[in-house]
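J.: below are the sequence and a predicted model; questions follow.
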Amino acid sequence: MAPLETRIQKRLHVSLYALLFLTALLGLSVVLEGCSDQCETTAEYVYFEPVYMSLEDFRASVEVTGPKAIESMGRIYFKDDYLFISEPGKGIHVIDNHDPRTPNQVKFISIPGNNDLAINGNILFADSFIDLLSFDISDLNNVQLVGRKENAFSVYNNTGLQADPDKGILTSWERKEQHIEIAACDVALQPWGGFYYEDGIAVPHYAAKDFNSMAAIAPGTGSGPGLGGSLARMTLNAGHLYCLDSYLLKTVAIENPANLVAIDSLQLGWDIETIFPYEDKLFVGSRSGMYIIDVSRPTKPDLISTYAHVVSCDPVVVSDGYAYVTLRSNNFNSDVSAFWCTGGVNNQLEVIDISRPERPTLLATYEMTNPHGLGIDDNMLFVCDGDAGLKVYDVTNKLKLDENMLAHHPFVTALDVIPYNNVLMMISEEGLYQYDYSNKKKLKLLSQIPVTQ
């Protein structure tokens, strides 16, 4: 007979194996039960069918007209006392802003699929779905389309769909009276919140009522360039145009506006969304971090470093060795792109030390409500905090911004700003607002152009 100690060890081994086996069975049953529960759980979706325009009709649709009412705000750009505001998917409003107290709408440049713009000298560059356009605006009474680079952009909408050579350009979504009830385990849910279904997309039932078909097809001085907002996806630096396209930073030679030439593509990340120029660098905001790019050789941008953060929407501005970044979590609205802004991050403002661009360092974090764009002039930082309005901070002490708020205007849904020469130009869901900020602690409203619902 084996010694008592040996028999006890064998029994312990058998008991241990039995325990492990039972644990494995229990774990498997939980997994299977979870899968079963998931497959038995259904969700309701609403079907939206794509509406296409032929490539021929699309490229013949550009026209310049008199001023039109602004129905929604996209990007903002300032050049030579004129404001240029894009209306997502429709075109660009031109506003004479020589006197910010009495801005005057003068023209509307109808551009199908437009979202972004940049201006160099007398040439305005604008996207139009998959194409990049150039306009001569030296005479605003006679704006001329002078160049079109076809197929400059690959993906031109939040759902990741591309132009179909047979069907043409996807210009909108048409809601169909077709409700889809489907098991959760049968859904290949996309980052924008819905999924591809038949020839179109399915949107969660709770979001369908406010679904914005135009938002869903959007990509969510003198002789030099003008000033763009912090939400821009294209910008100018060192005589070149830089555009974000899906996961690429594209460099475009613009010496001849009639013949735009793509000369370089730098691969970044799938989630890049904003671009901001500063000195010989570009700062690209993405949903997962900030890229710092050297453009001292303008034709060959070079990635210096990446500052990572949790997944969120991420505009950025830069001044005097510091980057200011707003992080926004998923607060769903009528823009399907809001689904991309998801993750465990709080809504916040980050101050990042970029004195060593190869190693950006987080300096401070401040709680916000739902921050969007931002702008900086000297030591005044303007933050568009969504429904919480416009907030203004003195950033002299980077570690005490929360103790140095200069002003707060809570009665607007602020989206983006351009501060220049003591005039703050701000776009919001309610319209264009302009403020005199020569008195740092008391902004004075100069004018407003409301959005027409």
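T.: Perfect, thanks for sending it. Numbers count the residues shown, from 1 in each chain.
J.: C-alpha only now, for contacts and for neighbours.
T.: Noted.
J.: what ranges does the stretch 251-400 of the chain have for its strands?
T.: 261-267, 272-278, 281-286, 289-294, 302-308, 316-319, 322-327, 348-353, 361-367, 374-377, 380-384, 390-394 (DSSP state E, counting those that start in this stretch).
J.: export those as JSON lines, with columns for distance to residue 150.
T.: Shown next, in JSON lines, are those (distance: least, Cα to Cα, whole Å):
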{"stretch": "strand 261-267", "distance to residue 150": "11"}
{"stretch": "strand 272-278", "distance to residue 150": "22"}
{"stretch": "strand 281-286", "distance to residue 150": "24"}
{"stretch": "strand 289-294", "distance to residue 150": "26"}
{"stretch": "strand 302-308", "distance to residue 150": "26"}
{"stretch": "strand 316-319", "distance to residue 150": "30"}
{"stretch": "strand 322-327", "distance to residue 150": "33"}
{"stretch": "strand 348-353", "distance to residue 150": "38"}
{"stretch": "strand 361-367", "distance to residue 150": "40"}
{"stretch": "strand 374-377", "distance to residue 150": "32"}
{"stretch": "strand 380-384", "distance to residue 150": "35"}
{"stretch": "strand 390-394", "distance to residue 150": "39"}
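J.: out of those, which comes closest to residue 54?
T.: Using Cα to Cα as the measure, strand 261-267 is the one of these that comes nearest residue 54, at 24.7 Å.
J.: take a look at this one as well, against the first:
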Amino acid sequence: MKTKLILCFVAICPFFSCDDNYEVVQVATPQLISKTEFRNSVTVQEPHIIQEAGKIYAYKDLIFVGDIDGIHVIDNSIPETPVLVKFIKIPVNEDISVKDDYLYADSATDLLVFDISDINNEVSLVERLEDVFTIYDYNFPEEADEADYSKYNYEEDIIVGWTVATERRKKQDDLMFTDFANNAVESTTGTGGSLARFQIVNDYLYTVGSYEMSIFNISNLSQPVLTNTNYAGWNIETMFQKDNYLYLGSTNGMYIYSLGNPSAPEYISEFTHWESCDPVVVDGDYAYLTLRGGNACGQLESVLEVIDVSDKANPTLASRYTLENPYGLGIKGNMLFVCDGTAGLKLFNKENPLDLSMVKDYNNIQSKDVIPLENSLLMIGGNTLYQYKYLEDDINLISTFQLN
């Protein structure tokens, strides 16, 4: 019996680390295409099925829904019966913003500008600013321990996906991610949800990646100019603008920037919390953050935090409420709408921000993000787009639209 156990151990050793200097790791290798091929792949197509619904954005009578490889355009002129009208194929796209019929979208390292003034007949790409964004870990697989960038050339390649394999490797202290940055008339503006990374304020477009903020002057809408790129903070996920300030939600806190000088936002302060996924919205003297624990988001606890930001230099925790699986949130008047993931949509009366009272709990639906518009509430969740009419302390369903 003892001999058999020894033989079994020897047989296992080639597959697992039997030497303290080695370990078994999940290694992610980037899937690459050339920048030339990548840039030639932007097209405007007829509407087709949505594969994986992402962020939502509203502009006039249009709703934009992010997908794996671009943006679906929905005609919402009749909210009871929305209609898909276009698909703008934009590879490696994270977010969009729209001002006066010009749509701004990131595409990996590039910023694209589309003229959408005639959305039903022609959508045209009018400008591309190349290599203005740094890509750190686009859609990096959660199950991976390390990345193998040995075949990646920052100057020539774009990462469009990943493959993950189990490997036995010698232990090393290198960081998993590599920074490649050193290698290289009244206006109408749309509205994004709390998961947005783009914000337009007057003549400037502000975009945020994991660690960098890029500022573009869009006074000439069809020809934006990159005016600044700054370090923004650690692992930034979302950006919200209110009253001449930017509020950045990161996995370890909230950063506040002043837009006193719009071309160069000034860091004011940060509010630190445990590691979690963190969108933020602001109204008056209070910021509202949802912190989602579990998976890649960090801690197990999930909460809604109310932060007193009356003193921008010294934000402080005012109150905290336990949630189950929170994502995005939004504000309309005295109502705070909180998307609690698989636990549904929760409506809080925030007349007293220090003592929120939940007035409605729609726990039979799935919710990811909301956009409180002037006359209706948009919500996305479970591959469904919901539209609601506001009532006093409640909402009434206008329509549901299946996204796939």
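T.: Noted; the coordinates are in hand. Please read these numbers as outputs of a predicted model, since none were measured by experiment.
J.: hmm, back to that, could I get the strands of the stretch 251-400 of structure 1 as JSON lines with distance to residue 130 of structure 1 and mean neighbour count?
T.: As requested, the strands of the stretch 251-400 of structure 1 are exported to JSON lines (distance: least, Cα to Cα, whole Å; neighbours: other Cα atoms under 10 Å):
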{"stretch": "strand 261-267", "distance to residue 130 of structure 1": "14", "mean neighbour count": "15"}
{"stretch": "strand 272-278", "distance to residue 130 of structure 1": "16", "mean neighbour count": "23"}
{"stretch": "strand 281-286", "distance to residue 130 of structure 1": "21", "mean neighbour count": "24"}
{"stretch": "strand 289-294", "distance to residue 130 of structure 1": "24", "mean neighbour count": "22"}
{"stretch": "strand 302-308", "distance to residue 130 of structure 1": "25", "mean neighbour count": "16"}
{"stretch": "strand 316-319", "distance to residue 130 of structure 1": "25", "mean neighbour count": "23"}
{"stretch": "strand 322-327", "distance to residue 130 of structure 1": "28", "mean neighbour count": "25"}
{"stretch": "strand 348-353", "distance to residue 130 of structure 1": "33", "mean neighbour count": "21"}
{"stretch": "strand 361-367", "distance to residue 130 of structure 1": "37", "mean neighbour count": "15"}
{"stretch": "strand 374-377", "distance to residue 130 of structure 1": "28", "mean neighbour count": "23"}
{"stretch": "strand 380-384", "distance to residue 130 of structure 1": "30", "mean neighbour count": "25"}
{"stretch": "strand 390-394", "distance to residue 130 of structure 1": "34", "mean neighbour count": "23"}
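J.: any idea how far the closest residue to residue 237 of structure 2 other than its chain neighbours is from residue 205 of structure 2?
T.: Spatial nearest neighbour of residue 237 of structure 2, excluding adjacent residues (Cα to Cα, 6 or more residues apart in numbering): residue 250 at 5.2 Å. For residue 250 of structure 2, the distance to residue 205 of structure 2 equals 20 Å [Cα to Cα, to the nearest Å].
J.: again with residue 21 of structure 2
T.: Taking Cα to Cα, one finds residue 21 of structure 2 at 49 Å from residue 205 of structure 2.
J.: now do residue 45 of structure 2
T.: 26 Å.
J.: got it, and residue 7 of structure 2?
T.: As judged by Cα to Cα, residue 7 of structure 2 and residue 205 of structure 2 stand 65 Å apart.
J.: who has more neighbours, those two?
T.: residue 205 (24 against 10; other Cα atoms under 10 Å).
J.: the more buried one: which element?
T.: Take DSSP states H and E as the rule and residue 205 of structure 2 turns out to sit in strand 204-208.
J.: mean shift between that strand and structure 1?
T.: For strand 204-208 of structure 2, the mean deviation from structure 1 after alignment is 0.5 Å (mean Cα distance after the TM-score superposition for structure 1).
J.: tell me what that strand is packed against?
T.: strand 198-201, strand 212-217, strand 236-242 (3 or more Cα pairs under 8 Å, 6 or more residues apart in numbering; DSSP states H and E).
J.: mind listing the helices for structure 1?
T.: Secondary structure of structure 1 by DSSP state H: the helices cover 4-40, 55-59, 205-208.
J.: out of those helices, deepest packed?
T.: Across the helices of structure 1, averaging neighbours per residue (mean count of other Cα atoms under 10 Å) puts helix 205-208 on top, at a mean of 16.
J.: distance from that one to the middle of the chain?
T.: Relative to the centre of its chain, helix 205-208 of structure 1 is centred 22 Å away, using Cα atoms, centre = their mean, to the nearest Å.
J.: can you tell me which residue in structure 1 aligns to residue 270 of structure 2?
T.: Aligned by TM-score structural alignment, residue 270 of structure 2 pairs with residue 306 of structure 1.
J.: ditto for residue 327 of structure 2
T.: In structure 1, residue 327 of structure 2 lands on residue 372 (TM-score structural alignment).
J.: wait, that match sits on residue 385?
T.: Yes. Counting by Cα atoms under 8 Å, residue 372 of structure 1 does reach residue 385; the two are 5.9 Å apart.
J.: anything in contact with each of these two?
T.: Contact with both residue 372 of structure 1 and residue 385 is made by residues 414-415, according to Cα atoms under 8 Å, 6 or more residues apart in numbering.
J.: for the stretch 1-150 of structure 1, which segments count as strands?
T.: Along the stretch 1-150 of structure 1, counting by DSSP E, counting those that start in this stretch, strands occupy 42-53, 63-65, 76-79, 82-87, 91-96, 104-110, 117-120, 123-128, 131-136, 144-149.
J.: structure 1: which residue goes with residue 118 of structure 2?
T.: Per TM-score structural alignment, residue 118 of structure 2 is aligned with residue 139.
J.: now the alignment partner in structure 2 of residue 245 of structure 1: how far from residue 200 of structure 2?
T.: Mapped onto structure 2 by TM-score structural alignment, residue 245 of structure 1 lines up with residue 209. Residue 209 of structure 2 is 15 Å from residue 200 of structure 2, where distance means Cα to Cα.
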